[in-house]
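Student: What would the 3D arrangement of this be:
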Amino acid sequence: MASIVPRRNRAGEIHSYQVRWKDGGTRSDRWQSERFDNEDSAKVFKDVVDEAGQHWPPGWVKGKGYIDPTAADELRYRFDRWAVESIENRTASKRYKQQCIRALEMYMIPTFGTCDIRSAEHFSKATIGAWVNKMLKTKVRRGSKIKDMSPETLRGLHGLLSSVLKEAVVAEPPLRDRNPCDLTRLPSNDDRDIGDDESSDDMEFMTPEEVAGLVGFPSPQRSDARADGVRERTAVG
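Tutor: Alright, predicted model coming up:
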């Protein structure tokens, strides 16, 4: 992974921050670096390098930043980044946020991780419906038992996905015309959200490897060659 190294002057004062990584991530690869005036910018760039598989981010020119704005958007509006940021920015308890992010990682990012939150092709009635059908076949572990995912749990997961897409609809300016989750029909059961103690305290999520074997619905393909390159380097599972 990339690292951040504070750069100091002769008086020992920090004057800049350097992000360093080996291009490709292996010991034999060459060191790369980029300098930033503040630590926050360095942290953002470090995360982007990690997500790009220890390569320069698409569209980034050393010392200048993003030359092609659309390349930056490919990362900014990718579902995995958008969804996690959406949860972290909510005014909710830390426990609730952790539980939501865990649900994203287990049940949504393996399917939608590299999809564009703005795309009507990536997020449509058809793709949401296909995901719901996969979830109905997914097993969850409760204590020592493994059972089919209950309609109650599915409603909670679907509600979480819907809330993330809704934020794209109400963004300023709007990123989507509508929320495709509004068109989904779900199995009937009592409505409880993911944060409901009664329905979630005894629930253990499956491992990413287990989920990857079950959630086989592929992310919709993009025609843009640059986006394909980003996906190959950063696809989940």
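Student: going forward, measure contacts between C-alpha atoms and count neighbours the same way
Tutor: OK.
Student: can you map out the helices along the protein?
Tutor: Here the chain has its helices, by DSSP state H, at 39-51, 69-76, 79-88, 94-103, 109-112, 125-136, 151-169, 197-200, 208-214, 225-234.
Student: One more, so I can put them side by side:
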Amino acid sequence: MARKPLEPVERPRTDGDSSWQVRWRVGGGTGPVASETFSTREPAVEFAAAVDAADRFWPTGWVKGVGRPVPEVEEAVDPSVVTVQHVYDAYMEVVRRRMRRNKIQADQVQRYEGYWRNRLAPSFGEVPFVDVDDDLIDGWVDDMLEEGWQAKTILNWHGFFFSVMDHGRGRMKLRPDNPCTLTDLPEPDAGTEVRQVRFFTHGEWNLLRECLKSDVHLLVDVLLASGMRWGEVSALRVECVAFQGDDEAVLRIVRAWRQRGQGDTSKVLTDQGETKRWKLGPPKNKRSRSVVISGDVVHRLSDAISGAPGEAYVFRTKHGHPWRYPDFHFHRWSPGRDLAKEAGLQKAAKPHMLRHTYVVWQLADGVPLHEVSEALGHGSIEITYDIYGGLIDLTDPTNARRMAKAMAEAKTATFGTPPPREQVDAYRPPTRKPGPGPTASS
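Tutor: From the prediction side, this is the model:
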């Protein structure tokens, strides 16, 4: 029985206009759902015919979101707006062409699609291709280790991602390098991941902090004081902060930001700050928890949210939007790190190191490492990042006061000479452009 030809479906938009969507199952049958949307009907009809001609696979030479043959991307599209998703789609066309020529098995193609859909797209899919760097990839590796994945599995995922990035570099000429070559990968040693724990000394952190723009000082201080993940602290709402006495606060962690995966059709809750790219979900361990912070950071946090409604996000850009990681990294962290390097910081500073630093400073102030290892049944602290409840009781104010003491000591520690405050506030990152979507202007 012949297949019914694909037809674009008209979708009303909130602005009163319409868009046209082509939606189908890749390869037909029970394959994964794919879709492409156009602003007018004519290109949608052309694209639907191309999908049918490709036997319901993505048509050769078309780039998702661009709608033009791959060779034209370099000439017709600014590389800064081409996302990793676009490059993945183009790369998979090459892979499927090899499959049709019997150079690769269909089950391998399905495995690649699973790698992307389940493990890579949520973290990289909507990131501008030119903005992917070793910091982002190393952070993804850390996340995978935290979730308990074996080193060999992570290496398989990373190997596929390496190929996608190399396609964008070599075939599409979107950038001159492949950042995957710099990834700090775990060693597959009898199923145990042993990686160096990278953290800041008091002096190193004081230098880097002084090189960050002052409008994110409170944000990074709360990250360090609490050990929260980026997705959790950026999703923290005023209603989830409860003050205890003069210098303690309880932070309830009930939600986290994450990127929408390919094919995610869940409703976009715009009233909660969600977008087509970002959605709210539970923390990584799927359970809410509370942490106590103490010291000067509490007074500044109280002043910052005073009078704000409960549903407001604690940390927002000057435009009132919750901070997104790519924007924070590009507009705040990278410029500060560059200035700190010029002032003598030699470590490859990454935001995730604040979580490492939190754990190490806590341990250094009285929680023996061997007790941590025995309590968790692990030989390395590297695999305990997501199970802090087994390390120390985060609801115990004693530990919060320990962290406040360590942060106070960091303020007086020295390491290099930071540039003057006016130079920090005036510093702009290199000429590389940020990607599309809601951004926080510097």
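Student: returning to what we had before: got CSV for the helices of the first structure, with distance to Arg7 of the first structure and mean neighbour count too?
Tutor: Shown next, in CSV, are the helices of the first structure (distance: least, CA to CA, whole Å; neighbours: other CA atoms under 10 Å):
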stretch, distance to Arg7 of the first structure, mean neighbour count
helix 39-51, 11, 18
helix 69-76, 26, 16
helix 79-88, 29, 19
helix 94-103, 34, 16
helix 109-112, 36, 25
helix 125-136, 47, 18
helix 151-169, 38, 20
helix 197-200, 46, 12
helix 208-214, 38, 15
helix 225-234, 30, 15
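Student: Now tabulate the ones you listed in TSV and tack on distance to Pro6 of the first structure.
Tutor: Shown next, in TSV, are these (distance: least, CA to CA, whole Å):
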stretch	distance to Pro6 of the first structure
helix 39-51	8
helix 69-76	25
helix 79-88	26
helix 94-103	30
helix 109-112	33
helix 125-136	44
helix 151-169	35
helix 197-200	42
helix 208-214	35
helix 225-234	27
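Student: Could you tell me which residues make contact with the residue nearest the centre of the first structure?
Tutor: Nearest residue to the geometric centre of the first structure (CA atoms, centre = their mean): Asp80, 1.2 Å. For Asp80 of the first structure, the contact set (CA atoms under 8 Å, 6 or more residues apart in numbering) comprises 109, 112-114.
Student: so what corresponds to it in the second structure?
Tutor: Matched to the second structure by TM-score structural alignment, Asp80 of the first structure sits across from Gln85.
Student: And its match, how close does it get to Phe124 of the second structure?
Tutor: 8 Å (CA to CA, to the nearest Å).
Student: before we move on, what about Asp135 of the second structure?
Tutor: In terms of CA to CA, Asp135 of the second structure sits 12 Å off from Phe124 of the second structure.
Student: try Val95 of the second structure
Tutor: 20 Å.
Student: Excluding its own residues, what touches the longest strand seen in the second structure? List them.
Tutor: Assignment by DSSP state E gives strand 18-25 as the longest strand of the second structure. Outside strand 18-25 of the second structure, the residues that touch it by CA under 8 Å, 6+ apart are 6-13, 31-41, 44, 47-48, 56.
Student: Strands of the second structure, start to end?
Tutor: For the second structure, strands defined by DSSP E occupy the ranges 9-12, 18-25, 33-38, 241-244, 248-253, 256-259, 278-281, 289-294.
Student: mind checking how far Asp264 of the second structure is from Gly148 of the second structure?
Tutor: For Asp264 of the second structure, the distance to Gly148 of the second structure (CA to CA) stands at 25 Å.
Student: Which residue of the first structure is paired with Arg300 of the second structure in the alignment?
Tutor: Structural alignment (TM-score structural alignment) places Arg300 of the second structure against a gap in the first structure.
Student: My read is that Arg300 of the second structure contacts Leu219, right?
Tutor: No: using CA atoms under 8 Å, Arg300 of the second structure is not in contact with Leu219, being 10.5 Å away.
Student: More neighbours: the two, which one.
Tutor: A count of neighbours by other CA atoms under 10 Å puts Leu219 above the other of Arg300 of the second structure and Leu219, at 20 against 12.
Student: so which of the helices of the first structure gets nearest Asp190 of the first structure?
Tutor: Between Asp190 of the first structure and these, the tightest spacing by CA to CA is seen for helix 151-169, at 6.4 Å.
Student: So what touches that closest one?
Tutor: Contacts with helix 151-169 of the first structure, where a contact means CA under 8 Å, 6+ apart, come from 83, 86-87, 100, 103, 107-108, 117-118, 132, 135-136, 174-182, 186-194, 199.
Student: That helix corresponds to what range in the second structure?
Tutor: Using TM-score structural alignment, helix 151-169 of the first structure lines up with residues 151-169 of the second structure.
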